[in-house]
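> Requesting a structural model of the entry that follows:
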Amino acid sequence: MLYTNNMSRNGFSGFRRMTDAEERLERRTLTPFEQLRQQMNDIQGDGGILKEVVQPGEGRPVTENASVLMHYSGFLEYSQQPFETTTHLKHPRMMKLGRDVTLAGLELGLLTMRKGEFSRFLFQPQYAYGDMGCPPIIPAAAVVLYEVQILDFLDSGQVDDFTALSPAEQNTFPLSTLLEVINILRSFGNLCFKQSRYNGAKDRYKQAMLLLGNRDTQSDSEKESIKTAQLPLYLNLSLTELRLENPHKALKYGNKALEIDSGNTKALFRCGQAYLELCEYEHAQHCLLSAQAKKPFDSDINNLLRRAMISYKDSLDQEKDMYSKMFRGLKDPDSSAG
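Below is the predicted model of the structure:
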């Protein structure tokens, strides 16, 4: 019985070796893209766009007319080097579907993806560069491979639709709709800020402020909601102006934030930064001491306060030295008489 079982196992192993060899032979006859097809899903139903999810994402799929922050690379078959890529960029730009993304297959593929997802797509010519291709880089009727990673996306289509309305039309929508648009614009601005695109960030924040300013508030609760939405925008604008080396404007927005929340630590810190840049050291100390009283162990506040105090002392010493030099050449009239 034991002998029979061994023979059975040996016979099965021999069969598997033969099958694996056949599979390897078959794979050698397939092109690289044909091998990829075997592990991909048809997302259109016509074989024109095949997809393989390498790393799943999270959240909802990319929305139509969204602005997408992504890395992507396009490959021709048998080519190890991409014919186009963004992977060398530290900060890829936001691309708006329907405007910046011009490849039909890529746009349709993006609509199946989620934030954080990394996927591969095979596009048939009708979803890529067509029968003509794009000489001299893309040959005629080329099938292309795209590797795509979604870093983030924003539903900018909702913003476009809302901002296209007149202020009167915007006021017909519930406040919740406006606040959704404001949050998208603020997120857009934050993405620009993280990429050091400060003018772009400022434009998004100011656009949000304009929409809030156009709102006809009817109740005290709506007015409070508007102020709550304005506060982070003022804080972000203040920091952005500091990055743009505009301390006067940074101070203006910091004070606007303090009008809404007089004890806001970030606003006090921003004003302290602005005053320090303007060499108004006494005012800087006042703001930073107020911030320190609320967050006594905050290292950023303490470090900036120390810097402001040193600068203030140095300025007083310089002022004292200047007056000393001014009067150094003057003598007492009585000592020079007779």
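
> from here on, contacts and neighbour counts on C-alpha atoms
Noted.

> Spell out the residue ranges of the helices in the stretch 151-300 of the chain.
156-163, 167-170, 175-194, 198-213, 220-243, 247-260, 265-277, 281-294, 299-328 (DSSP state H, counting those that start in this stretch).

> Against which helices or strands is the shortest one packed?
Based on contacts counted as 3 or more C-alpha pairs under 8 Å, 6 or more residues apart in numbering; DSSP states H and E, there is no element that helix 167-170 packs against.

> Not counting sequence-adjacent ones, nearest residue to the most centrally placed residue in the chain?
The centroid of the chain falls nearest to residue 191 when counting by C-alpha atoms, centre = their mean (2.4 Å). Nearest in space to residue 191, with sequence neighbours left out and distances taken as C-alpha to C-alpha, 6 or more residues apart in numbering, is residue 201 at 7.6 Å.

> Please generate a structure for the following sequence too, so the two can be compared:
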Amino acid sequence: MPPVRLKEGIDMDELKGDGSFFELQDFNPKDMPVEEYFDDADVYKYYSTDTQGEEDASDDSDTDSQLTPFAKLARKMKDITTDQDKGVLKDMLRQGTGNVLPSDAFVTVHYNAYLEYSDEPYDSTWLRSAPVRFSLGQGEVIAGLELAIASMKVGELSKFLVTPQYGYGKFGCPPRIPGNATLLFRIEMIKFVECGGVNQFYRMTHAQKKDAGFSLIKKVALKHRQDAKEHFEGGRYVRAAKAYETAVKCLEECHLQNSEEEVEQQKMLLHLYINSAICQLRLNHHVRVLSYCHQALDIQEQNVKAFFLKGKALRLMGEFSRARTFLCKAQRIAPNSSDITKELEKLAQDVKNFRAMEQDMCRKMFKHTVSSPPEGAVTDESRKYVGSEHAQTKTELTGCSDDFRNLVFENLQSFKDNKELMEMPMPSSGFTAEEAACICDLAKILGLCVRKRGEVN
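Here you go, the predicted model:
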């Protein structure tokens, strides 16, 4: 029942007394605002004349004119019930391909559902832009809808009449579906996954799952892969990632009986690893991308997608040198790939921008000019480092000016004297080779530990 309005508001002080009573305002359900869920133009696309009997109006005899629209429609339809009780009738509008669905398939369908004399659908997956997905044989939908879908093939478009005993019965489903309502469904079969035994798999104990055969594990993995694909296409990347992860775990933990099963398992895992990497890339989980790509390359050493995704993730992580390595490997395998070419162009631009940023940082770090060399630095007379056991002449550091050496010396000495600092990161680019060598040598002179960050592929 819709809500009703009080004639007068509630006084909380009166409620605290001996008692209160309420009077209701005269109520007319028609006065209630109607919530619009869909655009009128969209709803109009799915109007059905079958619910009005308009298509048969010109051919009606005197007897037929007394029939309801659904009764007229039923004359052209085929009974698909086991008992032939005309509880579910079918009229194929477009043929499908392949075999009829298995009784326990996991299906994806679009449908519109209508009531008699109502040309607008009371329910529509097309209007929601979201097909419905469920497993046959599990009681997830009304019996008539499940029976209808079980009679279809992929790509088929059919309409079905479902009587109350196969629908919502004598009570209906208020407020949209009245009691004893016959329903009209217009259904398109999009796709299905054969997943016999999948539901039973999840009722098994952990030990039973480990002993399950590869054929069953394969069905479970395919179902989760299908779930992941649909989540990914819908932009639900977190759910897609979890579904891919579940499919991977099922395959990785299964017991294989022979080499044929191992080949098929590895092929499926390779596909899942690549898709998982793509999904993690959308979530900006770059380390996970590298992990999945590494697993894919363990199966197929020259997988161009794994090289490409790994290179892209490394670029986004700022590991430009490693990124170039893997992108170049991908380009050698697929030299005409526009995606790889574009990624290399992005990498070149990122390197250029990063170097400009580092040079600016260097200028800020060494912004003060020293008029005279600090104690222990190189002098014009000696051209040697004072106090160094490994004295070097200026000619050994061609391209490194005295001012630069003295500025570096000052900054390193300041770092050494600061007991609160344990590390002084230096940029990996922005210096010439001679300047980098100068920094390392001065650090060693001051007794500082120089550590270069290694590259681990």
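
> what residue of the second structure takes the place of the residue nearest to the centre of the first structure?
In the second structure, residue 191 of the first structure lines up with residue 230, judged by TM-score structural alignment.

> for residue 148 of the first structure, same thing?
Using TM-score structural alignment as the criterion, residue 148 of the first structure maps onto residue 187 of the second structure.

> a strand runs through its match, doesn't it?
Yes: assessed by DSSP: H, G, I helix; E, B strand; the rest coil, residue 187 of the second structure belongs to a strand.

> nearest to residue 65 of the first structure, of the helices of the stretch 151-300 of the first structure?
With C-alpha to C-alpha as the criterion, residue 65 of the first structure lies closest to helix 156-163 of these, at 4.8 Å.

> what's the mean deviation for the closest one versus the second structure?
Compared with the second structure after the fit, helix 156-163 of the first structure shows a mean deviation of 3.2 Å (mean C-alpha distance after the TM-score superposition for the first structure).

> and that helix with helix 198-213, angle?
Relative orientation of helix 156-163 of the first structure with respect to helix 198-213: 50 degrees, computed using axes from the mean of the first three to the mean of the last three C-alpha atoms, to 10 degrees.

> isn't residue 217 of the first structure right up against residue 223?
Yes: between residue 217 of the first structure and residue 223 there is a contact at 5.9 Å, judged by C-alpha atoms under 8 Å.

> The residue nearest to the centre of the first structure and residue 236 of the first structure: what is the separation?
Per C-alpha to C-alpha, to the nearest Å, residue 191 of the first structure is found 12 Å from residue 236 of the first structure.

> How about residue 113 of the first structure?
On the measure of C-alpha to C-alpha, residue 113 of the first structure and residue 236 of the first structure end up 30 Å apart.

> between these two, which one's more packed in?
Counted by other C-alpha atoms under 10 Å, residue 113 of the first structure and residue 236 do not tie: residue 236 has more neighbours, with 26 against 23.

> Can you tell me what the more buried one aligns to in the second structure?
By TM-score structural alignment, residue 236 of the first structure lines up with residue 275.

> what does stretch 184-202 of the second structure rub up against?
51, 101-102, 104-116, 145, 149, 152-162, 209, 216, 219-220, 222-223, 226 (C-alpha atoms under 8 Å, 6 or more residues apart in numbering).

> Among these, which lie within helices?
Within the contacts of stretch 184-202 of the second structure, residues falling in helices by DSSP state H are 145, 149, 209, 216, 219-220, 222-223, 226.

> In JSON lines, list these along with neighbour count and distance to residue 203 of the second structure.
Output for these, formatted as JSON lines (neighbours: other C-alpha atoms under 10 Å; distance: C-alpha to C-alpha, whole Å):
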{"residue": "145", "neighbour count": "21", "distance to residue 203 of the second structure": "26"}
{"residue": "149", "neighbour count": "22", "distance to residue 203 of the second structure": "26"}
{"residue": "209", "neighbour count": "18", "distance to residue 203 of the second structure": "9"}
{"residue": "216", "neighbour count": "18", "distance to residue 203 of the second structure": "13"}
{"residue": "219", "neighbour count": "18", "distance to residue 203 of the second structure": "15"}
{"residue": "220", "neighbour count": "24", "distance to residue 203 of the second structure": "13"}
{"residue": "222", "neighbour count": "18", "distance to residue 203 of the second structure": "18"}
{"residue": "223", "neighbour count": "21", "distance to residue 203 of the second structure": "16"}
{"residue": "226", "neighbour count": "18", "distance to residue 203 of the second structure": "21"}
